[in-house]
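Colleague: sequence and predicted structure are below.
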Amino acid sequence: MKSIIKIGIIGCGGIAMGKHLPSLSKLEAVEVVAFCDVFVEQAQKACEQFGAPGAKVYDSYAELLSNAEIEVVHVCTANDTHAEISIAALQAGKHVMCEKPMAITAADAKRMVEAAEQAGKKLTIGYNNRFRSDSMLLKKMCKEGQLGEIYYAKAHAVRRRGVPTWGVFLDKEKQGGGPLIDIGTHALDLTLWLMDNYEPSVVLGSAFHKLSKRANAANAWGSWDPEKFKVEDSAFGMIKMKNGATIMLEASWALNNLDTREARTTLCGTEGGADMVDGLRINGEMHGKLYENHFKLDPKGADFYEGKKESMQDVEMRMWIDAIIHDREPVVTPKQAFVVSQILEAIYESAKTGEAIYFD
């Protein structure tokens, strides 16, 4: 029987405390034995709440990586450190789950892919929306060909007023961008995965700094400081794939729009279509008649066993650990996440230059 998998957490802020650690704590096959944060008190708090007996606290990720008993590392730090820490962890012989986005540049994302291949270790990225019940059902339908050839899609990541005003979200240097790299990345990943299409041809994008200039603006988390709002407030992209399929991506934290869908997709195929409005809706034609099927699914969870439910985060962590135990490819592969990073970077570059960005 395989021994318990020892895990180290690097970055003990909100994403670690709200997602990774609660879900990992439900798994019998793992123990979290190391916690690292530049703010040691945060690491200590996480250790007290989720640590295995004898778990250690670090203020240096290099020291944590030198701990030979750690087999798996979760990188839950600011975006600009994802590549540096993940590559170091892989080179230290650890399997790595890195939070999204993979990196703030495509070049760094590629380095992460290469490091995983060279180390012979598993690398995955935290695109947890793949593990929702509606996402997993739609993936099965797509694989079975129920939609036919998917040639047009929309990736939705729109908030009317949902600007995160804490942490480094508004800091372009640390975050790499605004809503496009923050929530647009989820919508794009979900859409590419469902289409099973990872060959972009050309990208045209726009990014706006419009509502971010307003002082005392209405916002779910309180007004933002326009002087500190250094990233876009909305961004949009048109992605044409090598097979001709086209994806429209919309991402905003602040937009005068009532159609607010986040981490959702709309797919149009030769045999049918799908969207994620109030559950999962499938439409098509049968025996000369148009039909519409509506699946009322809980988008936050999925059926597991004996009528029990798992949150999408719980499913994500369970399947990640299963991939390690059974030596399988993770659901989110590094090469898939690299293409997401390439497209996001192309949208930003197109927005800056006003030109279409072509892929080789």
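Modeller: Perfect, thanks for sending it. Quick caveat, the model's predicted, so the values are computed rather than measured.
Colleague: alpha carbons only for contacts and neighbour counts from here, please
Modeller: Noted.
Colleague: number of residues surrounding the closest residue to Phe295 other than its chain neighbours?
Modeller: Once flanking residues are discounted, Phe295 sits nearest to Leu280: 5.0 Å by Cα to Cα, 6 or more residues apart in numbering. For Leu280, the number of neighbouring residues by other Cα atoms under 10 Å comes to 21.
Colleague: dropping in the other structure now:
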Amino acid sequence: MEKKLKVAIIGCGGIAIGKHMPSLSKLETVEMVAFCDIELKRAEEAATNFGTKDAKVYSDYQELLKDEAIDVIHVCTPNSSHCEITVASLEAGKHVMCEKPMAKTTEEARLMVEAANRTGKKLTIGYQNRFRSDSQYLHTVCSNGDLGEVYYAKAHAIRRRAVPTWGVFLDEEKQGGGPLIDIGTHALDLTLWMMDNYKPQVVIGSTFHKLGKKEKAANAWGSWDPKKFTVEDSAFGFIKMENGATIVLESSWALNSLEVDEAKCTLCGTEGGADMKDGLRLNGERYSQLFTEKVELNAEGVAFYDGSEESAADKEARLWIEAILTDKEPVVKPEEALVVTQVLEAIYESAKTGEPVFLNR
């Protein structure tokens, strides 16, 4: 693993600055050599802060892709351009990490998977919550069969008042939706991954645009402009899988609820259950008695050590780069992310039509 991969960032906004570039900069196997943004100044600032001395900047991603020296592309643009840029990058011979959600539509997601298969290049999607310590532990529990057959689950993505008011989050055309496609996507990805079940059969969904109409609303990032709030403020889905397993998905940016959970899941199996409500808790029956166990995932109380470890974002970046260098499958497979997009699209469709959406017929 002596080779240094040359990485380019397309889209130098909040998620690139907050997650991708800081994590990549910690890896000795990576050098960031190119940056692209429709606002050239942002690309220039990113190059100054994270790039090599001779890093190049672009306002047109197609010009960037002509550089044959680039090995890897990180796509950090609005959802509406994920498919276009990812497919072009794969066809240019680059491996691609695309931010979540994979795409606005199932058709776009399929085009991305087909391009990866056709070119032989690796493609992954930025579901960093899989790399949290509680997620990793719970996945081991599920993989070992400790919960038995998980037949009922809840995917949680509930904020009481935390509407993102910057960028294009409130723009339905560029994003494809609101909290469902923004944070609900994380909760659903986690849940499907834990269940190892990617065969949805029927989906029923509801979306609401109620609190988004309020003027001068309380909000973590300041009041939103109701006129620009063109997406739902909450969305809910009921998903039945081919084997009968059932998932309830809840998502909101603004909801009158004191029960707030984001990127978490609850699992109910034949041998036990688990949830992330108060840390990671496991439950079941042992020796004719019910039990609840809370998993300790830190080392509080140990002298000279605060229990801190590699962050989820850092681990995501490291394992992604290692997958390329060692020619292994990425942790987040594009085929899995496609199913997430398929279900989210079905929830939106069901909400519009008032009818269930049947999949994979």
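Modeller: Happy to help now that I have it. Since we're looking at a predicted model, the values are computed, not measured.
Colleague: does the residue nearest to Phe295 of structure 1 touch Ala274 like I think?
Modeller: Yes. Between Leu280 of structure 1 and Ala274 a contact is recorded at 7.1 Å, counting by Cα atoms under 8 Å.
Colleague: number of nearby residues for Lys3 of structure 2?
Modeller: Close neighbours of Lys3 of structure 2, defined as other Cα under 10 Å, add up to 9.
Colleague: what do you get for Val163 of structure 2?
Modeller: 24.
Colleague: likewise for Asn49 of structure 2?
Modeller: Asn49 of structure 2, neighbours per other Cα under 10 Å, totals 13.
Colleague: average gap between the helix or strand where it lies and structure 1?
Modeller: Using DSSP states H and E, the element containing Asn49 of structure 2 is helix 40-50. Its matched residues in structure 1 lie on average 0.4 Å from helix 40-50 of structure 2 after superposition (mean Cα distance after the TM-score superposition for structure 1).
Colleague: what's the first helix or strand after that helix?
Modeller: The first helix or strand that comes after helix 40-50 of structure 2 along the chain, using DSSP H and E, is strand 56-58.
Colleague: what range does that following strand cover in structure 1?
Modeller: Aligning strand 56-58 of structure 2 against structure 1 (TM-score structural alignment) gives residues 56-58.
Colleague: wait, what's in contact with Gly167 of structure 2?
Modeller: Counting by Cα atoms under 8 Å, 6 or more residues apart in numbering, Gly167 of structure 2 makes contact with nothing.
Colleague: what does it correspond to in structure 1?
Modeller: Superposed on structure 1 with TM-score structural alignment, Gly167 of structure 2 falls opposite Gly167.
Colleague: check the spacing between its match and Glu144 of structure 1 real quick.
Modeller: Gly167 of structure 1 sits 43 Å away from Glu144 of structure 1, taking Cα to Cα, to the nearest Å as the criterion.
Colleague: what of Thr165 of structure 1?
Modeller: Thr165 of structure 1 is 43 Å from Glu144 of structure 1, by Cα to Cα.
Colleague: contacts only, for Val178 of structure 2.
Modeller: Let me fix one detail, which is that residue 178 of structure 2 is Gly and not Val. By Cα under 8 Å, 6+ apart, the contact set of Gly178 of structure 2 is 169-170, 172, 231-234, 253.
Colleague: before we move on, which element is the closest residue to Ile282 of structure 1 other than its chain neighbours in?
Modeller: Leaving aside its sequence neighbours, Ile282 of structure 1 sits nearest to Ala274 (Cα to Cα, 6+ apart; 4.5 Å). Element membership for Ala274 of structure 1 (DSSP H and E) is strand 272-275.
Colleague: for burial, what's the neighbour tally of Asn256 of structure 1?
Modeller: Using other Cα under 10 Å, Asn256 of structure 1 has 12 neighbouring residues.
Colleague: where do the strands sit along the stretch 201-350 of structure 2?
Modeller: For the stretch 201-350 of structure 2, the strands defined by DSSP state E, counting those that start in this stretch cover 234-241, 246-252, 261-269, 273-275, 280-286, 289-295.
Colleague: how about Leu325 of structure 2: what's its closest non-neighbour residue?
Modeller: Leaving out its chain neighbours, the residue that sits closest to Leu325 of structure 2 by Cα to Cα, 6+ apart is Met1, at 6.4 Å.
Colleague: touching, Val315 of structure 1 and Arg130? I think so.
Modeller: No. The criterion here is Cα under 8 Å, and Val315 of structure 1 misses it with Arg130 at 9.7 Å.
Colleague: who has more neighbours out of the two?
Modeller: Legend: neighbour count by other Cα under 10 Å for Val315 of structure 1 and Arg130, higher for Arg130 (26 against 21).
Colleague: surely Asn129 of structure 2 is in contact with Ala312?
Modeller: Yes. Counting by Cα under 8 Å, Asn129 of structure 2 does reach Ala312; the two are 6.5 Å apart.
Colleague: measure the spatially closest residue to Ser143 of structure 2 that is not a sequence neighbour to Asp71 of structure 2 for me?
Modeller: Take Ser143 of structure 2 and drop its neighbours on the chain: the residue closest to it by Cα to Cα, 6+ apart is Met194, 7.7 Å away. Distance, Met194 of structure 2 to Asp71 of structure 2, using Cα to Cα: 31 Å.
Colleague: tell me which of those two has more neighbours.
Modeller: Each of Met194 of structure 2 and Asp71 has its neighbours counted (other Cα under 10 Å); Met194 has more, 23 against 19.
Colleague: find the residue at the geometric middle of structure 1.
Modeller: The centroid of structure 1 falls nearest to Tyr127 when counting by Cα atoms, centre = their mean (3.0 Å).
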